[in-house]
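**Q** the sequence and its predicted three-dimensional model are supplied below.
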Amino acid sequence: MTTIYDVALRAGVSISTVSRVLNSHPYVKDSTRKRVEELLAEMNYVPNYNASSLVRKRTKTIAVMLPDISNNFFATIFLGIEEKASQNGFVVIFGNTSEDVNKEKEYMHMFLERRVDGIILDPVSVKGETLRPILNNEVPLVLIDREIVGMETSLVSSNNEKGASELVEYLIERGHERIGLITASKETSVFGMRNRGYYGALKRAGLEVRDEYIKVGTKPVQEVGHSLVQSLVECDPAPTALFAANNGLAIGAAHGLRELGYTVPNDMAIVCFDELDNGAVLDPFFTSMNQQAYEMGVKAADLLLKQISKELNVTKKIYLDPHLFIRRST
């Protein structure tokens, strides 16, 4: 991890000069300040606000960043992480990134400043641009749910393509041939895989993949699902069934259909990825492909703790099978 000594050496100045720059001290020449600040950014220097951790080398703290803690799937993941960490004497601190790359970047810097021992991340950034400080500082990292193509880091996720295929195949078995899809950008790994599962199931059944039946939103949240389904029903003919790529999109779609006078499943059947919150008031309850969220959290925490203790020195990827739950929305 880059230290103040490293920066001072590269800049050709004293440690006290670097310290003054870090603390915005006025008595530093502008040219010197600029050179030091450029090196601080280039070398991914992270200030240490927990000096005692340098003595013990460990803070017994791990950080978790998830896109939407109000979503039952992510809340259950967090519960699994927290319980596994607690059993091993670690404290968990949390950042809700709200599907926002800038918030992800802010939390990343904040947690590194606190010298956490490791990080579990469900990334919003699709190319891993926010992860450079973690990798450069060699902080143990485990990705959960979403992966970043080409990045060699440990991962715990689901067999998303297989699960999506099974959902669409179930709709086809129920007699549906016009099946719509509401999803998020394929650049986000889980949605790209679920999209492929949808395409594959239709093609294997000899059904046409109709572009107008595929609606892609900016974020996988209720408000977007509400908007997308209202666009979908304008197709002529409209789909008789809908695959929502996550539960947030499904809830928004159900509300949107209800506002338009559609009933589920009589006018349109709905299936989705992920269980709903027990407090969700929806009738009928969705047929869904449920991921092993709690187990994902436990396994991610286990991988991270093994990295921190040096018990695991190689990357490991774990994919869990989701399970189909049939309910009254189909």
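**A** Good, I have the coordinates. A quick note: this is a predicted structure, and the numbers were derived from the prediction, not measured. Numbers count the residues shown, from 1 in each chain.

**Q** C-alpha from now on. contacts and neighbour counts both.
**A** Noted.

**Q** would you map the strands across the chain?
**A** Using DSSP state E, the strands of the chain run over 61-66, 91-96, 118-121, 141-144, 154-158, 179-184, 214-217, 241-244, 269-273, 287-290, 317-320, 323-325.

**Q** need those strands in TSV with distance to A51, can you?
**A** Output for these, formatted as TSV (distance: least, CA to CA, whole Å):
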stretch	distance to A51
strand 61-66	14
strand 91-96	18
strand 118-121	17
strand 141-144	22
strand 154-158	29
strand 179-184	42
strand 214-217	44
strand 241-244	48
strand 269-273	44
strand 287-290	43
strand 317-320	34
strand 323-325	47
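
**Q** what is the burial count for the closest residue to E212 other than its chain neighbours?
**A** In space, and not counting its chain neighbours, E212 is closest to C235: 7.0 Å by CA to CA, 6 or more residues apart in numbering. Neighbours of C235 under the rule other CA atoms under 10 Å: 11.

**Q** isn't C235 up against Y213?
**A** Yes: in terms of CA atoms under 8 Å, C235 counts as a neighbour of Y213; the distance is 7.5 Å.

**Q** ok, and here's another one to check against it:
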Amino acid sequence: MKMSEESAKISRATLSDVCRHTGLSTATVSRVINQTGNVKAATVKKVMDAIAQLGYVPNHAARALAGQRNKMIGVVFPEISTGFWAEILKGLDAEADDHQYHILTAFSHGGQDERELALRLLGEGRIDALVVMNLRLGKDFMQQAGRFNIPVILIDRPIAGLETASVTLDNVTGACQAMTHLYEHGYEQVVILAGDLETYDARQRLMGCKKAAKAAKVAWDDRLVVASSFTEEGGSRAIDTWFKQSVKPPRAIFCFNDNIAIGAMNALEKRGFAVPDDVAVIGFDDIDSARHLKLTTVHVPVLEMGRAAANAAIQVISNQAFNKQQVLPTQLVLRRSCGCLVEAEQKVCAG
């Protein structure tokens, strides 16, 4: 079996090459590779950059270069703060198990750590594919990752111009459905709690909001978009930000995830405003607590995302044809927080 040119290039790089490139001792470089001892973050970055540039693969990865599989898929998560990621992981693991693969999971701690962690997993050669989830890793990272000859699967954020497999959501349609529903309730002024607008999801959902406004012939107003973070604390802060510019609460709010919505509802309640009597609220994701809180939200097929990502990884590993970009559907789920069930309850009482 012939190695590819890329594999041959990788195999020629040695530990000594990495040491010469970085000007560091063999002991220091080995500590970085084996993750032993205390090594400064700057030194770790220097070594990992050199490994990526030279295409060095540690000795324990030799069997991967020889074409043997580890039956292991690596997964890098951005955080562990919500159950959203746990559900995706559950889907990943279920699909992997169906094909006799295991999952190796790691959590990053910020932007630079994401890159170093992902490159380290690729460089160790212990995985057959890497799944990265909504990380801020761009085309330059993918070019570095390509040196290791290990497929990378993207969840939640495709990168244009690459042949990499990705699994994403139909964020535009989901957000458009939510905003359209609020407009149909008669709320022409809808405040949007957008989370982090630098993320792919938030940008896509904002596109959906603008699409709905245009279809409803509602003038778009950037002042109604409040950015924060995708957490309950972010939702609470966003409400505080709104009340710094207005004495009245918004009549309707669309939140870019359910955690923001829960934080916003708690903040509104502390200020004496009831949902949905005073303020209608819609979220996005349909997490477990959304059902308990009767939160109208956009359902996301989370388990299916995990399964689709694992399946794509296994197809690439096995050199099978794969769908380069899978877009999973989203669907608005009506509950009490937008006022729909309240109207139904009132009709029942009146009848």
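**A** Done, it's in. As the structure is a computational prediction, the values presented were derived from the model and not from experiment.

**Q** re the thing from before, who touches both of C235 and Y213 of the first structure?
**A** Here C235 of the first structure and Y213 have no joint contacts, going by CA atoms under 8 Å, 6 or more residues apart in numbering.

**Q** on that earlier part again, need the strands of the first structure in JSON lines (columns: mean neighbour count and distance to A280 of the first structure).
**A** Below are those laid out as JSON lines (neighbours: other CA atoms under 10 Å; distance: least, CA to CA, whole Å):
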{"stretch": "strand 61-66", "mean neighbour count": "24", "distance to A280 of the first structure": "21"}
{"stretch": "strand 91-96", "mean neighbour count": "17", "distance to A280 of the first structure": "21"}
{"stretch": "strand 118-121", "mean neighbour count": "26", "distance to A280 of the first structure": "26"}
{"stretch": "strand 141-144", "mean neighbour count": "25", "distance to A280 of the first structure": "25"}
{"stretch": "strand 154-158", "mean neighbour count": "24", "distance to A280 of the first structure": "24"}
{"stretch": "strand 179-184", "mean neighbour count": "27", "distance to A280 of the first structure": "20"}
{"stretch": "strand 214-217", "mean neighbour count": "18", "distance to A280 of the first structure": "22"}
{"stretch": "strand 241-244", "mean neighbour count": "28", "distance to A280 of the first structure": "17"}
{"stretch": "strand 269-273", "mean neighbour count": "28", "distance to A280 of the first structure": "15"}
{"stretch": "strand 287-290", "mean neighbour count": "24", "distance to A280 of the first structure": "14"}
{"stretch": "strand 317-320", "mean neighbour count": "15", "distance to A280 of the first structure": "25"}
{"stretch": "strand 323-325", "mean neighbour count": "17", "distance to A280 of the first structure": "17"}
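
**Q** the helices in the stretch 1-150 of the first structure, which residues?
**A** Assigned by DSSP state H, counting those that start in this stretch, the stretch 1-150 of the first structure shows helices spanning 4-11, 15-22, 30-42, 52-56, 72-87, 101-113, 132-136.

**Q** distance between the fourth one and the chain's centre?
**A** In terms of CA atoms, centre = their mean, to the nearest Å, the gap separating the centre of helix 52-56 of the first structure from the centre of its chain is 31 Å.
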